[in-house]
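Participant: Okay, here's the prediction I keep looking at, along with the sequence it came from:
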Amino acid sequence: MTEEKMTENTEETVKDSEVTEEASEETTEQEAAAGEDKDGKKSIFGKKKSKLEEKIAELEDARMRQLAEFENFRKRSEKEKGQMFEVGAKSVVEKILPVIDNFERGLASMPEEEKGTPFADGVELVYKQMLGALDEIGVKPIEAVGQEFDPNFHNAVMTVESEELESGTVAEELQKGYMYQDSVVRHSMVKVVS
């Protein structure tokens, strides 16, 4: 190839690259005018773009509020369900306690000659089984005798005098009190030293 032809080819290549650059700049300007950014993605100008962003932010805020409301509703429902279960369990325990009291009275009033018989042993086994079942679900008797009187757990029905115990101490338990988990189902009926 001759030198002249090489020079002509080089000049044509330079001109072609200049034309390509100019076309590229024009295309970028046209894309921007048409609403396209450098990556070829559509974008919305000024007010339209800010309105769209505001709407997106508003919808996102509404979505987050709904999620928070749902979470609060779920927690409140679980708490109410737990409270309803506890109230129901306490109600059942309250109905069983008189049966326990009658077992205790029956066993206490049993004559000595009948103790140790199969019938007496059977009654005692049923009584212990009921106490075990109550213990498993969280029902515990309230300690009373020898304890300081506490109106949260004890119901004083009588006062007695005693030289052995201090004033304000429970001297005798007339009826057992019971707790279900952390709440009192029935207060202990007691005699208190005055």
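Facilitator: Noted; the coordinates are in hand. Residues are numbered from 1 along each chain as shown.
Participant: use CA for all of it now, contacts and neighbours both
Facilitator: Fine.
Participant: Spatially nearest residue to residue 178, not counting backbone neighbours?
Facilitator: residue 141 (4.3 Å; C-alpha to C-alpha, 6 or more residues apart in numbering).
Participant: residues touching that neighbour, list them.
Facilitator: Each residue near residue 141 by C-alpha atoms under 8 Å, 6 or more residues apart in numbering is listed here: 176-179.
Participant: Same question for residue 93.
Facilitator: Residue 93 is in contact with 134, 139, 185, counting by C-alpha under 8 Å, 6+ apart.
Participant: For PyMOL, what selects the buried ones among those?
Facilitator: In PyMOL, this line selects whichever of the contacts of residue 93 come out buried by 16 or more other C-alpha atoms under 10 Å:
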select buried, resi 134+139+185
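Participant: Kindly reformat the contacts of residue 93 as TSV containing distance to residue 65.
Facilitator: Formatted as TSV, the contacts of residue 93 follow (distance: C-alpha to C-alpha, whole Å):
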residue	distance to residue 65
134	44
139	42
185	41
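Participant: Inside helices: which ones of the contacts of residue 93?
Facilitator: Among the contacts of residue 93, DSSP state H puts residue 134 in helices.
Participant: Tell me the one among the contacts of residue 93 nearest to residue 149.
Facilitator: Closest to residue 149 out of the contacts of residue 93 is residue 185 (17.5 Å), distances taken as C-alpha to C-alpha.
Participant: Now that the closest one has come up, it's in contact with residue 177, right?
Facilitator: Yes: under the criterion of C-alpha atoms under 8 Å, residue 185 makes contact with residue 177 at 7.5 Å.
Participant: Please compare the first structure with the one that follows:
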Amino acid sequence: NEISILCDPLSDVENGIRNLIKEKINIEYEFYKFKEQYEIETRKFLLELIEVVDAFERLFNIIKTKEETLDQQTKIWIGNFRTIYRLLLRTLKEFEILPIETFIGEIVNPHIHNVVEVVEKPEQESGTIIEIIKKGYIWKKNLLRPVDVKVVKNE
């Protein structure tokens, strides 16, 4: 009887410890799932924000060709858009979202470049970047979006 009296409290403690261990494992798993989902949602948001940057850049490229024909009020609006664009770029930089530096003439790097078009140019080496179609970005030293490029491919 003395043994059973001693065993019951010990088994209760043992069961309590088992339950705490299970609870800890469940909490760690839930935290891992939350963290993973947070990363996915944050990445999605950042990619959408970069699309806004792309839209501004397309707008400014179009405006560049017509700038001399614009009236004063339109130029003021464009100046305001440029200010918003700079604020957006500064915000991206503060959150460690940086454009990937890519130059015409360099060789394509499959880790950071996405080849969207190839052309034949016998005077250039295969794999040479001849046009940057869309900027790529890194986020906290990880690839967020690759650079879309046009490259030379000779047979």
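Facilitator: In hand now; what should we look at? These figures come from a predicted structure and were not determined experimentally.
Participant: What does the superposition give as a TM-score?
Facilitator: Here the TM-score for the pair of chains, by TM-score structural alignment, normalised by the length of structure 2, is 0.73; 145 aligned residues with a C-alpha RMSD of 2.8 Å.
Participant: Which parts of structure 1 are helices?
Facilitator: 3-34, 46-108, 118-136.
Participant: on that earlier part again, run the contacts of residue 93 of structure 1 past structure 2 and keep the common ones.
Facilitator: Retained in structure 2 by both residues aligned by TM-score structural alignment, their matches' C-alpha atoms under 8 Å is none of the contacts of residue 93 of structure 1.
Participant: What is the nearest of the contacts of residue 93 of structure 1 to residue 77 of structure 1?
Facilitator: Using C-alpha to C-alpha, residue 185 comes nearest to residue 77 of structure 1 of these, at 24.3 Å.
Participant: Around residue 159 of structure 1, how many other residues sit close by?
Facilitator: Neighbours of residue 159 of structure 1 under the rule other C-alpha atoms under 10 Å: 17.
Participant: An error on my part: the question was meant for residue 175 of structure 1.
Facilitator: Residue 175 of structure 1 has 14 neighbouring residues, counting by other C-alpha under 10 Å.
Participant: so what's it closest to, chain neighbours aside?
Facilitator: residue 189 (4.9 Å).
Participant: Aligned to that neighbour, what sits in structure 2?
Facilitator: Taking TM-score structural alignment, the alignment pairs residue 189 of structure 1 with residue 148 from structure 2.
Participant: Then residue 58 of structure 1?
Facilitator: Match for residue 58 of structure 1 (TM-score structural alignment): residue 11.
Participant: what's the distance between its match and residue 17 of structure 2?
Facilitator: Separation of residue 11 of structure 2 from residue 17 of structure 2 (C-alpha to C-alpha, to the nearest Å): 10 Å.
Participant: Look up how far residue 65 of structure 1 lies from the residue nearest to residue 175 of structure 1.
Facilitator: 52 Å.
Participant: and of the contacts of residue 93 of structure 1, the nearest to residue 83 of structure 1?
Facilitator: Using C-alpha to C-alpha, residue 185 comes nearest to residue 83 of structure 1 of these, at 14.5 Å.
Participant: residue contacts, that closest one?
Facilitator: Shown in contact with residue 185 of structure 1 (C-alpha under 8 Å, 6+ apart): 90, 93-94, 177-179.
Participant: Out of those residues, which comes closest to residue 149 of structure 1?
Facilitator: Using C-alpha to C-alpha, residue 177 comes nearest to residue 149 of structure 1 of the contacts of residue 185 of structure 1, at 13.1 Å.
Participant: So what does that closest one match up with in structure 2?
Facilitator: By TM-score structural alignment, residue 177 of structure 1 lines up with residue 136 in structure 2.
Participant: likewise residue 124 of structure 1?
Facilitator: Residue 124 of structure 1 maps onto residue 82 in structure 2, by TM-score structural alignment.
Participant: Please name the residues that touch its match.
Facilitator: Listed by C-alpha under 8 Å, 6+ apart, the contact set of residue 82 of structure 2 is empty.
Participant: just the one 10 residues further on next, same as before
Facilitator: By C-alpha under 8 Å, 6+ apart, the residues touching residue 92 of structure 2 are residue 98.
Participant: Next, find the distance separating it from residue 47 of structure 2.
Facilitator: Distance from residue 92 of structure 2 to residue 47 of structure 2, by C-alpha to C-alpha: 11 Å.
Participant: And for residue 12 of structure 2?
Facilitator: Distance of residue 12 of structure 2 to residue 47 of structure 2, given as C-alpha to C-alpha: 52 Å.
Participant: just residue 85 of structure 2 next, same as before
Facilitator: Taking C-alpha to C-alpha, one finds residue 85 of structure 2 at 16 Å from residue 47 of structure 2.
Participant: quick one: which of the two has more around it?
Facilitator: Using other C-alpha under 10 Å, the more surrounded residue of residue 85 of structure 2 and residue 47 is residue 85, with 18 against 15.
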